[in-house]
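A.B. asks: predicted coordinates and the sequence they were generated for:
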Amino acid sequence: MSLLRRFVKKANDYRFLLQSNSGRSFSTVNPNPFASPGRRTTAEFDNLIYEAGNSGDFEAVRRLLNTRVVNACFNTSATFKFLTNTDSYAPSLEDLRRILPQTDAGYTRKHAYETLIARLCKLNRIDDALILINDMAIGKFELSTSTFHPILNTLTKKNKIEKAWRVVELMRSQELSMDVTSYNYFLTSHCYDGDVAEASKVLRKMEEEEGRVMSPDTRTYDALVLGACKSGKVEAAMAILRRMDEQGLPVLYATHAHVIGVMVESGYYTLSVEFVMAYAGKDKRLDEENLGSLASKLIKRKRFNEAKLVLKEMSVRGLRMGDALRGFYETNVIKS
């Protein structure tokens, strides 16, 4: 029987599987960005807001936030880029807290708040982000579960799990329930550390969420595969992938990378080749990622025979190779 088949087993309980341009002045901002001929782009609006914020013209920032949404140029991660961790940070934030309630009600205001919260989280200013959450709650500015996502994501990535759960309690005090994405942040953090016991607790909480039925999504399973791989449980990782296939869920490239990595590290070289070949032919880019990554890992471990087989397969399929792999292929496969 193929080694691959021995490792790919159907699983019904995934918890069990785991257990097994900034210098210009903006003093003369045009209150109507569309006064000149032609339509502004999203990037142009970001630049205008950057210049307005840098120069302290926050009334212009407010007008631009309104105008850009009206013209379908929505906020981006660069919208509040003028906000940094410099000495002028605090006054800028207070100015933004003053003008955001004056933006157009509805989507414009909500999205402005959420974009600013995401920016603060990127700067690791969680406490300031929570101040904005409080502003939204007091002003009744359509606070939602997704508003909390950047905060939970940042805290769990930094392994500040207790503080992240306190943020969840804040959500619930606003009558907001956790969604799959929220749980995935916690799950990924625990699985990255290989803490399958805590990951199982998160899954249990997810299943028991009051009044809601939530099904694991692609990122949930990616975290579970990661957790299995971090724990050295190759069989569990393969079974989780099998379950994803059965449910018709797309598999992230990273999920395959987790499995390939643990197989090679565990010395399952033949199995790793069988694994990538089992998925080959469905997605060219995935094939390039899987086969290329595996070949590189095999070469690094001096498993040249297996690496040659993988590179031959890449050549036959017309897949792109990096310069290092191409050089190895030409020297060790073609010439030999």
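C.D. replies: Alright, I've got the coordinates.

A.B. asks: C-alpha only now, for contacts and for neighbours.
C.D. replies: Will do.

A.B. asks: pretty sure residue 194 contacts residue 232?
C.D. replies: No. Residue 194 lies out of contact with residue 232 (CA atoms under 8 Å); the separation is 9.0 Å.

A.B. asks: where along the stretch 151-300 of the chain do the strands fall?
C.D. replies: For the stretch 151-300 of the chain, strands defined by DSSP state E, counting those that start in this stretch do not occur.

A.B. asks: that one: helices as residue ranges?
C.D. replies: Ranges of helices in the stretch 151-300 of the chain, per DSSP state H, counting those that start in this stretch, are 161-173, 180-192, 196-207, 218-230, 234-247, 253-265, 269-279, 284-300.

A.B. asks: neighbours of the residue nearest to residue 216 when sequence neighbours are not counted, how many?
C.D. replies: Nearest residue to residue 216, sequence neighbours excluded (CA to CA, 6 or more residues apart in numbering): residue 180, at 7.0 Å. Neighbour count of residue 180, defined by other CA atoms under 10 Å: 14.

A.B. asks: separation between residue 180 and residue 186?
C.D. replies: With the distance defined as CA to CA, to the nearest Å, residue 180 ends up 10 Å from residue 186.

A.B. asks: what of residue 99?
C.D. replies: Using CA to CA, we find residue 99 at a distance of 34 Å from residue 186.

A.B. asks: ok, structure two:
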Amino acid sequence: MSLLRRRFVKQSVNSRTFLQFLADRSFSTVKIPSGRRKTTEFDKLINEAGSSGDFETISAAFCLRSTAVSRGKNAYDILISRLCKLGRIEDALIVIGDMSNGRLGLTPSTFHPILCSLTRKNKIEEAWRVVESMRSKSVPMDVTSYNYFLTSHCYDGELETASEVMRKIEEDGISTDSRSYDALVLGACKAGKVEAAMAILRRMEEDGVTVLYSTHAHVIAGLVEGGYYAMGLEFVMAYAGKDLGLDSESFGFLAGKLVKRKRFGEAKIVVKEMVLRGLRMGDELRQFYERNVRNDDDEEDDYD
């Protein structure tokens, strides 16, 4: 498939406007703090309000902070991020319009929370309209922005559509990164093409690209879901002994997958290997070991 033969290099993109301007809002219920405050205090208030979902307090704190720092870009970025976590995408876009009118420096990272939120919800058309808005404001796409689209398509196993995103990346001359490859491996596994996923993984290693733990997890999941249990163990063993963190994640992930599929025989083998290597286990795997593996080991010791 063209996606798998494509050379993983370069990208960049831009957009058209579809923002609205924020109507006046009333914050009469929020008490304005007396005395002079540091901007970090307002940042803390914005973060706390965002965690609790208190949009009115977020907005009020933002307005106060903006006054304190003459509408600094950092205050806007914080507000946009919090609004996206609350699912208030339209309000986040309006804030960007305010930033643009105030001639603050818009960067790709300003749009990241919006693109991330929309692509996760599979609102791809809306996300591309945001890209058009970026273009109209002379804000280029970066690799992180593209990765949101790539991951969304690959998660659904849409390799042809993901291939189109890769084409845009190449045309825009932006280098791909570990997240880009991770998405491609995920996409190949979701489409049932585990061999292709492993080929991409080898390509990452050849090109010196850092391989994420999640990339290994995608391959393990693909092998188990395809019924290739022995190959799953072989794959994990092939990378064992190089990275303790990776070993704990990979062996544990494989064992957990096997237990869920009731492949208890294979799961026991993996868990025993974890014990031999001194790898940490999660609570569920520890319970599985105590109930199904420890007694077997004790009986073997008694026999010896």
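C.D. replies: Done, it's in. All values reported here derive from a predicted model rather than from experimental measurement.

A.B. asks: TM between them?
C.D. replies: TM-score of the superposed chains, computed with TM-score structural alignment, normalised by the length of structure 2, equals 0.81; 274 aligned residues with a CA RMSD of 2.7 Å.

A.B. asks: before we move on, the earlier item: how close does the residue mapped onto the residue nearest to residue 216 of structure 1 from structure 2 get to residue 109 of structure 2?
C.D. replies: Taking TM-score structural alignment as the criterion, the aligned counterpart of residue 180 of structure 1 in structure 2 is residue 143. From residue 143 of structure 2 over to residue 109 of structure 2 the distance is 11 Å, taken as CA to CA.

A.B. asks: quick one: residues contacting the nearest residue to residue 210 of structure 2 once chain neighbours are set aside.
C.D. replies: If you skip the residues right next to it in sequence, residue 210 of structure 2 has residue 178 as its closest partner in space, 5.9 Å away by CA to CA, 6+ apart. Contact analysis of residue 178 of structure 2 by CA atoms under 8 Å, 6 or more residues apart in numbering lists 209-212.

A.B. asks: if you set the cut-off to 10 Å instead, what comes out?
C.D. replies: Residue 178 of structure 2 sits next to 147, 184, 204, 209-212, 215 when contact means CA atoms under 10 Å, 6 or more residues apart in numbering.

A.B. asks: could you do residue 241 of structure 2 as well?
C.D. replies: 247, 277.

A.B. asks: any idea what it aligns with in structure 1?
C.D. replies: When the structures are aligned by TM-score structural alignment, the residue of structure 1 matched to residue 241 of structure 2 is residue 281.

A.B. asks: from what I can see the match of residue 180 of structure 1 touches residue 151, true?
C.D. replies: No. Here residue 143 of structure 2 does not reach residue 151: they are 11.8 Å apart, not a contact under CA atoms under 10 Å.

A.B. asks: how about the helices in the stretch 1-150 of structure 2?
C.D. replies: Ranges of helices within the stretch 1-150 of structure 2 are 2-5, 39-52, 55-68, 73-85, 89-101, 108-120, 124-136, 143-155, based on DSSP H, counting those that start in this stretch.

A.B. asks: tell me which of these is the most buried.
C.D. replies: For the helices of the stretch 1-150 of structure 2, ranked by mean neighbour count under the definition mean count of other CA atoms under 10 Å, the leader is helix 143-155 at a mean of 23.

A.B. asks: which ones are touching the residue nearest to residue 216 of structure 1?
C.D. replies: Taking CA under 10 Å, 6+ apart as the definition, contacts of residue 180 of structure 1 comprise 206, 214-217, 219-220.

A.B. asks: and which of those residues is nearest to residue 80 of structure 1?
C.D. replies: residue 219 (28.4 Å; CA to CA).

A.B. asks: map the closest one across to structure 2 for me.
C.D. replies: Counting by TM-score structural alignment, which is the criterion used here, residue 219 of structure 1 corresponds to residue 179 in structure 2.

A.B. asks: pretty sure its match contacts residue 212?
C.D. replies: Yes. The pair residue 179 of structure 2 and residue 212 qualifies as a contact (CA under 10 Å) at a distance of 7.9 Å.

A.B. asks: which one's more surrounded, the two?
C.D. replies: residue 179 (20 against 13).

A.B. asks: quick one: that one from residue 225 of structure 2, how far?
C.D. replies: Spatial separation of residue 179 of structure 2 from residue 225 of structure 2 under the definition CA to CA is 23 Å.

A.B. asks: can you get me a residue count around residue 333 of structure 1?
C.D. replies: When neighbours are counted by other CA under 10 Å, residue 333 of structure 1 comes out with 16.

A.B. asks: wait, isn't residue 268 of structure 2 in contact with residue 289?
C.D. replies: Yes. Under the criterion of CA under 10 Å, residue 268 of structure 2 makes contact with residue 289 at 7.6 Å.

A.B. asks: ok, back up a step: so which of the contacts of residue 178 of structure 2 wins on neighbours?
C.D. replies: Across these, neighbour numbers were computed from other CA under 10 Å; residue 184 holds the maximum, 30 neighbours.

A.B. asks: surely that residue is in contact with residue 4?
C.D. replies: Yes. In this structure residue 184 of structure 2 lies within contact range of residue 4 using CA under 10 Å: 8.3 Å.
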